[in-house]
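Visitor: the sequence isn't on hand, but the structure is:
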């Protein structure tokens, strides 16, 4: 963890972009550390909130697309052969693979909210040659809220930003609860609108 912090302190936004790209391209670098520390740097006045969020989101998308391409052109043998060089976690990869096989494109969105699994979720999508357009949309939809949440929490926690690492599963539950509420609200509005159109 210390080397990530030092890297970001020395190279700023470039370090943020590189580490988040790697994290989304199958290198198990905890985004709680990268984005949480970035939020802390905002609190210190080193980083700007808008720039940090934009860089984090772009890096997440770029890394996810790279992971997709690796899955498409290299497949499982690529990770099994070179995974040891990036501390590959086969168990978490298998969880990501099962999640994608069960839920398809929606798993790209769901997986981005799951610690550990989010690192590998794009790879099985590439292996399955899932259509790039919906993959990209699901990736963007999953990357934006996760990035904003962790940066915001890091900023709010300030000196205590490392609590993000210890309580990441609790934050995950909060995220899921928020999305369930949003989903219910939009679902109710959609069916009310549909039912209203039928009655006209």
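Guide: Thanks, I have it. Note that the coordinates shown come from a computational prediction; the quantities given were computed from them, not determined experimentally.

Visitor: going forward, measure contacts and count neighbours with C-alpha atoms only.
Guide: OK.

Visitor: identify the residues contacting stretch 169-180?
Guide: Identification of contacts with stretch 169-180 by CA atoms under 8 Å, 6 or more residues apart in numbering yields 113-115, 164.

Visitor: can you put those in TSV and add secondary structure?
Guide: Below are these laid out as TSV (DSSP: H, G, I helix; E, B strand; the rest coil):
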residue	secondary structure
113	coil
114	coil
115	coil
164	helix
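
Visitor: with distance to residue 40 and neighbour count added, can I get those in TSV?
Guide: Output for these, formatted as TSV (distance: CA to CA, whole Å; neighbours: other CA atoms under 10 Å):
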residue	distance to residue 40	neighbour count
113	21	21
114	22	19
115	20	16
164	11	21
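
Visitor: tell me the one among those nearest to residue 80.
Guide: Distances from residue 80 to the contacts of stretch 169-180, taken as CA to CA, are shortest for residue 115 (21.1 Å).

Visitor: and here's the other structure:
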């Protein structure tokens, strides 16, 4: 967490954007830890709350959009045919078809799953508008909730770690 705080203090809001935008694609920094660090820094007056929230939300919605686009490309090039051979994928697809919007929304609450939900939406041909109206609000609610809690209890979190 100290490394994240150091990066944010040196490079500002761009680090928050990049962590949330590129995190799903291989940056080994957990977004939950980054959210906590940003909340603690905001609680101590080091970051502006609105800019911080906007940086993280724009980063996450960018990742959602790119993930969906990757899924659409994978569908176009026949990846769905190869993927559908796996039993685990067939189970996930049945669940997804049955609980379409709910699966997108709840997927953001589960670490690692949140990064694959929109890719699967693209692979399964979910219309972009549907993905947009379900995924973006879910991502923003997830970020806002964790960020808000860490802002409110930032001082206490620091005391726990000391």
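Guide: Arrived safely, thanks for sending. Note that this is a predicted model, so its numbers are computed, not measured.

Visitor: TM-score of the superposed pair?
Guide: Superposed pair, TM-score by TM-score structural alignment, normalised by the length of the second structure: 0.76. Supporting alignment: 148 aligned residues with a CA RMSD of 3.0 Å.

Visitor: returning to that earlier point: turn the contacts of stretch 169-180 of the first structure into a markdown table, including distance to residue 22 of the first structure.
Guide: Listed next are those as a markdown table, based on distance: CA to CA, whole Å:
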| residue | distance to residue 22 of the first structure |
| --- | --- |
| 113 | 17 |
| 114 | 17 |
| 115 | 15 |
| 164 | 20 |
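
Visitor: three-state assignment of residue 14 of the second structure?
Guide: Here residue 14 of the second structure is helix, with the state taken from three-state DSSP.

Visitor: I'd say it and residue 54 touch.
Guide: No: look at residue 14 of the second structure against residue 54 with CA atoms under 8 Å: they stay out of range, at 10.8 Å.

Visitor: corresponding residue for residue 81 of the first structure in the second structure?
Guide: With the correspondence set by TM-score structural alignment, residue 81 of the first structure falls in a gap relative to the second structure.

Visitor: where is the longest helix in the first structure?
Guide: Longest helix in the first structure by number of residues (criterion: DSSP state H): helix 168-199.

Visitor: buried set for it?
Guide: Of the residues in helix 168-199 of the first structure, 171, 175 count as buried by neighbour count, 16 or more other CA atoms under 10 Å.

Visitor: other SSEs contacting the one helix or strand residue 19 of the second structure maps to?
Guide: Element membership of residue 19 of the second structure [criterion: DSSP states H and E] is helix 13-22. Here helix 13-22 of the second structure touches helix 2-11, helix 31-43, helix 49-76, going by 3 or more CA pairs under 8 Å, 6 or more residues apart in numbering; DSSP states H and E.

Visitor: how far apart are the shortest one and its match in the first structure?
Guide: Right, the one you point to is helix 2-11 of the second structure. Superposing on the first structure and averaging over aligned pairs (mean CA distance after the TM-score superposition for the first structure), helix 2-11 of the second structure comes out at 3.1 Å.

Visitor: that helix versus helix 31-43: what angle between them?
Guide: Put simply, helix 2-11 of the second structure runs at 60 degrees to helix 31-43, going by axes from the mean of the first three to the mean of the last three CA atoms, to 10 degrees.

Visitor: now do helix 2-11 of the second structure against helix 13-22, angle only.
Guide: Using the same axes, to 10 degrees: helix 2-11 of the second structure against helix 13-22 is 120 degrees.

Visitor: got the contact list for helix 2-11 of the second structure?
Guide: Defining contact as CA under 8 Å, 6+ apart, one finds that helix 2-11 of the second structure is touched by 14-16, 34, 37-38, 41, 46.

Visitor: drop anything exposed from those residues.
Guide: Among those, those buried by neighbour count (16+ other CA under 10 Å) are 15-16, 34, 37-38, 41.

Visitor: looking at the residues you listed, which is nearest residue 142 of the second structure?
Guide: Closest approach to residue 142 of the second structure among these (CA to CA): residue 34, at 13.2 Å.

Visitor: quick check: the aligned residue for that closest one in the first structure?
Guide: Checking TM-score structural alignment: residue 34 of the second structure goes with residue 34.

Visitor: is its match in contact with residue 20, as I believe?
Guide: Yes: using CA under 8 Å, residue 34 of the first structure is in contact with residue 20, at 7.2 Å.

Visitor: neighbours of residue 104 of the first structure, how many?
Guide: Residue 104 of the first structure is flanked by 17 other residues according to other CA atoms under 10 Å.

Visitor: now swap in residue 29 of the second structure and tell me
Guide: Around residue 29 of the second structure there are 15 other residues, counting by other CA under 10 Å.

Visitor: verify the contact between it and residue 18 for me.
Guide: No: Residue 29 of the second structure lies out of contact with residue 18 (CA under 8 Å); the separation is 10.4 Å.

Visitor: for residue 156 of the second structure, see how far away residue 67 of the second structure is.
Guide: 36 Å (CA to CA, to the nearest Å).

Visitor: which of these two has more residues huddled nearby?
Guide: Legend: neighbour count by other CA under 10 Å for residue 67 of the second structure and residue 156, higher for residue 67 (23 against 13).

Visitor: sounds good, over and out.
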